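K.L.:
Just to be clear, the model below is a prediction. Sequence and coordinates:
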Amino acid sequence: MKTYGSEPGAPSPVQVGISELAVSEGDDTLKSYGLGSCLAIALYDPDSEIGGLAHAMLPDGDAAEHNSDRKPGKYADTAIRALLRRMVERGASYTDVEAKIAGGSDMFEFDSFGDGVGKRNVDAAKAELEKLGVPLIGEDVGGAHGRTVEFTPGTGRLVVKTSDENESSVSEL
């Protein structure tokens, strides 16, 4: 899935938008912008260098009313299952897959709704990963700030850029 920009030989990142997911391999870069309460879920197999990134918007697809017409990337639980399935179809070993997550901020407080969507997204992803036996080896979640992530399947490197009105930072998981 190599795509090239204006610089000769320079790969362009593959954008993974809200409710989308993508699977790739090697040095490809998968990128998601503007994560607030949404959750970026990065799965990868270090041996095959196959990985995927999902930009999940909501926690529980199994409980969704209209789940027959949903995008699997829309929900944390179904995004994880879809990523795993697509990765294995491309040659990843299910038992070697590891996970990293970022996002899940609670940008706004609504006391009447209990836990915010961001926290529920994080909890749903962790529960699904545990249920499927996929180890979570890195996370940058919560808070009240936006994030952008860049994921490289070949190395499992997840770069998280954080920004709020006072400061910006970059971390690597």
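P.N.:
Received, thanks. Fair warning: this is a prediction, and the values are worked out from it, not measured in the lab. Residues are numbered from 1 along each chain as shown.
K.L.:
Please count neighbours and contacts with C-alpha atoms only from this point.
P.N.:
Will do.
K.L.:
could you show me where the helices are in this protein, in order?
P.N.:
Using DSSP state H, the helices of the chain run over residues 76-90, 117-132.
K.L.:
Distance to I41 and mean neighbour count added to these, as TSV?
P.N.:
Formatted as TSV, these follow (distance: least, CA to CA, whole Å; neighbours: other CA atoms under 10 Å):
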stretch	distance to I41	mean neighbour count
helix 76-90	7	21
helix 117-132	8	19
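K.L.:
Go through the ones you listed and name the closest to Y44.
P.N.:
helix 76-90 (8.2 Å; CA to CA).
K.L.:
Run the angle between the closest one and helix 117-132 for me.
P.N.:
Angle, helix 76-90 to helix 117-132, by axes from the mean of the first three to the mean of the last three CA atoms, to 10 degrees: 50 degrees.
K.L.:
neighbours around the closest residue to R120 other than its chain neighbours, how many?
P.N.:
Nearest residue to R120, sequence neighbours excluded (CA to CA, 6 or more residues apart in numbering): P59, at 5.9 Å. A count of nearby residues for P59, using other CA atoms under 10 Å, gives 25.
K.L.:
who's in contact with P59?
P.N.:
Contact analysis of P59 by CA atoms under 8 Å, 6 or more residues apart in numbering lists 75-77, 117, 120-125.
K.L.:
this is the other structure I want to compare:
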Amino acid sequence: MHQIVVNISDMKMSTKPEDVIVTYSLGSCLGVTAYDPKAGVGGMVHCLLPSAAAAREKAKMNPYMFVSTGVASMVRCLIEAGAERKRLIFKAAGCANMRNDTLFSTGKRNFEALQTLLDKNNVQLTSYEVGGTIPRTLFLYMDTGRVVVRSFGEETEL
């Protein structure tokens, strides 16, 4: 297996079955995977903040920083690589409240932004693991589309 690492405010995709796409240390950030099982095309985005509304220039430079622009940008890339939008399976993890963040509630707002975006486009999350106070590592196995969340040595399949 060949690991492809997704950094914060980043997106990676693949069409190779031997690849595993991974992002580490999802705290309040949101990790989203999308996978087309027929085309064998998948990707993962690691979004830092919910909305680009107040930071349009930053979003132009890096759309993956924001849920509102990053998920859509990832989907466009996957479609260009041969995926069909209607076949994409979406899963998500992260959005924790890592530092008792009651002032900004970044994790909660990130997940709300994702739900709003998906609702607007009539798309459902197949599964997710969000909230709480734990960091998560997210894996997308390109050979099967399997998505795994690891936290403190324990793994859960989404």
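P.N.:
Right, received. Where do you want to start? Not measured: the values here are computed from a predicted model.
K.L.:
which residue lines up with the residue nearest to R120 of the first structure in the second structure?
P.N.:
The equivalent of P59 of the first structure in the second structure is P50 (alignment by TM-score structural alignment).
K.L.:
V122 of the first structure now?
P.N.:
Superposed on the second structure with TM-score structural alignment, V122 of the first structure falls opposite F111.
K.L.:
what about its match, distance to M98 of the second structure?
P.N.:
Look at F111 of the second structure and M98 of the second structure: by CA to CA, to the nearest Å, they are 14 Å apart.
K.L.:
just S105 of the second structure next, same as before
P.N.:
In terms of CA to CA, S105 of the second structure sits 10 Å off from M98 of the second structure.
K.L.:
Tell me, how many residues neighbour the counterpart of R70 of the first structure in the second structure?
P.N.:
Under the alignment (TM-score structural alignment), R70 of the first structure pairs with M61 of the second structure. Residues near M61 of the second structure, counting by other CA under 10 Å, number 9.
K.L.:
cool, S169 of the first structure as well?
P.N.:
Using other CA under 10 Å, the number of residues around S169 of the first structure comes to 10.
K.L.:
give the contact list for the equivalent of it over in the second structure.
P.N.:
By TM-score structural alignment, S169 of the first structure lines up with E154 in the second structure. The contact partners of E154 of the second structure, by CA under 8 Å, 6+ apart, come to none.
K.L.:
What is the burial count for T102 of the second structure?
P.N.:
T102 of the second structure has 9 nearby residues by other CA under 10 Å.
K.L.:
Equivalent analysis for G26 of the first structure, please.
P.N.:
G26 of the first structure has 17 neighbours, counted by other CA under 10 Å.
K.L.:
Now do the buried residues in stretch 4-23 of the second structure.
P.N.:
By 16 or more other CA atoms under 10 Å, the buried positions in stretch 4-23 of the second structure come out as 4-6, 8-15, 17, 19-23.
K.L.:
next one: stretch 58-75 of the first structure
P.N.:
Buried residues in stretch 58-75 of the first structure, counted by 16+ other CA under 10 Å: 58-61, 71-75.
K.L.:
ok, these vs G156 of the first structure, which is closest?
P.N.:
Of the buried residues of stretch 58-75 of the first structure, the one sitting nearest to G156 of the first structure (CA to CA) turns out to be G73, at 19.6 Å.
K.L.:
re earlier: from V149 of the second structure, how far out is the match of V122 of the first structure?
P.N.:
16 Å.
K.L.:
Work out which residue lies at the spatial centre of the second structure.
P.N.:
V32 (1.6 Å; CA atoms, centre = their mean).
K.L.:
Give the equivalent position in the first structure for it.
P.N.:
In the first structure, V32 of the second structure lands on I41 (TM-score structural alignment).
K.L.:
Might one say that its match is in contact with G104?
P.N.:
No - between I41 of the first structure and G104 there is no contact under CA atoms under 8 Å: 10.5 Å.
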